[in-house]
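*Asks:* 3D, please:
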Amino acid sequence: MTPPPTIGSGARLAFMSPLSEERANRIVATVAARSPATVADLGCGWGELLLRILAAAPGATGIGADAHGPDIVRARTNAEARGLTGRVSFAEGPARAHLRAADVVLNIGAYQAFGTIADALRVLSELVTPGGVLIFGAEFWEQPPTADRLAHMWPGASPDDCTDLAGLVDEAVAAGFRPLRIETATANEWEDFESGLAAEAEDWIVSHAGHPEAEALREKLDTQRDMWLKGHRGHLGFAYLTLAPHRPPSGQAFPVGSPQQPAAPR
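*Replies:* I've put the predicted structure just below:
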């Protein structure tokens, strides 16, 4: 019997985040225009964005690290298929074990590898070379979740799990960055992402209705769909921040709202 696929493997997704081709192409073009020599993707998944940047910036070399072995296998296979094996390496293991200074550092949906968002931003700020950028992707609350919404989200979901978008950007500034671009995933990107996560398993169920494992898989898919449609849909946002290091002469980041920071325009 054909075994059921793994839910959430991302087999039918280009990216393991709510990221459209249009947005990805813009990020790649913006980064490649800086002519980076080195690119590091920490928490790379299968490294799709890293591979696209290397293809667009032929003078660059890259490294990707992720703790999920199947994703690293997929990344290496894709790199070989695109003729990039001589310019990129993929390491299986915690991102903390593979820190690399680079002209472009990517950390998208993987800040947990370093602890909190603030922890991640502090670590990553030390890796971006002068003149380089960090592409940082993280969740935020589009609006405060109600108790009913939280009850349908991931186990133990709390309002304290995220801040709002302004708070997320403030954390980046406090870590010593300036935001070159602030953008957020659209409803369409979320729908493509959530539907894509489930698509392979949903197709399998339709073709294997009588399989002994079908019922259990249906229950898992229904739970996952409820987490999205009854839980975080319309409440959880995802930001893509293009950040440049900004280090004061003292070597310390300006606290958000400190007198040293210029006043916001009115």
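
*Asks:* CA atoms for contacts and neighbours, from now on please.
*Replies:* Fine.

*Asks:* now G64: which helix or strand?
*Replies:* strand 61-66 (DSSP states H and E).

*Asks:* now do the strands in the stretch 51-200 of the chain.
*Replies:* Assignment of strands within the stretch 51-200 of the chain using DSSP state E, counting those that start in this stretch yields the ranges 61-66, 88-92, 102-108, 128-141, 177-184.

*Asks:* what does the second one contact?
*Replies:* Among residues not part of strand 88-92, those counted as contacts by Cα atoms under 8 Å, 6 or more residues apart in numbering are 61-69, 72, 75-76, 79, 98.

*Asks:* let's see 10 Å
*Replies:* Applying Cα atoms under 10 Å, 6 or more residues apart in numbering, the external contacts of strand 88-92 come out as 38-47, 50-51, 54, 60-73, 75-76, 79-80, 97-98.

*Asks:* Proceed likewise with the subsequent sequence, for comparison:
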Amino acid sequence: MTSEPPRLTRMRFHGPLSDARAKRLVAGLAATGPATVLDLGCGWGELMLDLLDAAPGAKGTGVDLAADDLERGRRNAAERGLGDRAEFVEVSATGYEHEPADVVLCLGSSHALSDATPPEHTAAALAALRKHVAPGGRVLLGESYWERTPTPVELANMWPDASAGELLPLAELATLSVAAGFRVAWLETVTVGEWEEFEAAYLADKELWLADNPGDPKAAEIAAGVERHRRSFLAGYRGVMGQAYLTLVPVA
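*Replies:* Presented below is the predicted three-dimensional model:
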């Protein structure tokens, strides 16, 4: 009989983000007194739920195409007493029609807002975010960038067809945000420790399952996938790819 490893149960956020950083970012957004929150490419929308907790009058909508993640978000919302204020919608974020929201979250999901190829998709995503946010509102953008230009060996160890041109340097990301009609009210970047915690949590369910099921017919395939991902991080983008969180304010 074949079993399956559980999926991402050891991750609170689907990205490199510590609880301390999340709490600080949420406090800053909640201080603006939002009534509406829109989370584009939300996954299970954990940061949106944190924000709804911190802003009791707010209602939130999470948008994604991953049905399992959306269902996890609905369960989490119900368990936290937020089921009446959090909605999860299975639809593409590209071209999604919605009244402009007071806070718009886009955390590692700019690719979901445009069909353009990287890095052009970042500019297209920023243009879409500008339309989704209400006047005087806030956008929290979580976006990857190059800490430095990756070497050919590092690129070869990353994801298939990785190229040095598909991410921007941090300075260009900030400049692009201003060009899209925002001011960068706050910018911070994650630590290597946050990356390591995220990557460990990403693989932990599979690693533990492999330890308990070495003879399973799927074990070899799953182990190969784990090894590819681990090598991609450790020999590829660790210390090379960064993650920035930008709090953006639309220019009047």
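
*Asks:* can you pull the TM-score for these?
*Replies:* For this chain pair, the superposition-based TM-score is 0.95 by TM-score structural alignment, normalised by the length of the second structure; 245 aligned residues with a Cα RMSD of 1.1 Å.

*Asks:* ok so, going back, list the helices and strands the strand holding G64 of the first structure packs on?
*Replies:* For strand 61-66 of the first structure, the elements it packs on are strand 38-42, helix 48-56, helix 69-81, strand 88-92, strand 102-108, judged by 3 or more Cα pairs under 10 Å, 6 or more residues apart in numbering; DSSP states H and E.

*Asks:* repeat that with 7 Å
*Replies:* With contacts taken as 3 or more Cα pairs under 7 Å, 6 or more residues apart in numbering; DSSP states H and E, strand 61-66 of the first structure sits against strand 38-42, strand 88-92.

*Asks:* looking at the ones you listed, which is buried most?
*Replies:* strand 38-42 (a mean of 28; mean count of other Cα atoms under 10 Å).

*Asks:* so where is it in the second structure?
*Replies:* Mapping strand 38-42 of the first structure onto the second structure (TM-score structural alignment) gives residues 36-40.

*Asks:* off-centre distance for that stretch?
*Replies:* 13 Å (Cα atoms, centre = their mean, to the nearest Å).

*Asks:* so where in the first structure does the longest helix seen in the second structure end up aligned?
*Replies:* In the second structure, assigned by DSSP state H, the helix with the most residues is helix 192-212. Aligned by TM-score structural alignment, helix 192-212 of the second structure falls on residues 187-207 of the first structure.

*Asks:* contacts for the matching stretch?
*Replies:* For stretch 187-207 of the first structure, contacts defined as Cα atoms under 7 Å, 6 or more residues apart in numbering pick out 4-5, 7-10, 12-13, 17-20, 214, 221.

*Asks:* list buried residues within those.
*Replies:* Buried members of the contacts of stretch 187-207 of the first structure, counted by 16 or more other Cα atoms under 10 Å: 4-5, 7-10, 13, 17-20, 214, 221.

*Asks:* quick one: which of the residues you listed sit in helices?
*Replies:* 214, 221.

*Asks:* which one among the buried ones among the contacts of stretch 187-207 of the first structure gets closest to I182 of the first structure?
*Replies:* L19 (14.1 Å; Cα to Cα).

*Asks:* now the counterpart of the closest one in the second structure: closest residue in space, sequence neighbours ignored.
*Replies:* Matched by TM-score structural alignment, L19 of the first structure corresponds to L17 in the second structure. Once flanking residues are discounted, L17 of the second structure sits nearest to E194: 6.0 Å by Cα to Cα, 6 or more residues apart in numbering.

*Asks:* tally of neighbours for the one you found?
*Replies:* Look at E194 of the second structure: counted by other Cα atoms under 10 Å, it has 18 neighbours.

*Asks:* ditto for A216 of the first structure
*Replies:* For A216 of the first structure, using other Cα under 10 Å, the count is 10.

*Asks:* state the distance from whatever residue of the first structure lines up with L167 of the second structure to E142 of the first structure.
*Replies:* Mapped onto the first structure by TM-score structural alignment, L167 of the second structure lines up with C162. Between C162 of the first structure and E142 of the first structure the distance is 10 Å, computed by Cα to Cα, to the nearest Å.
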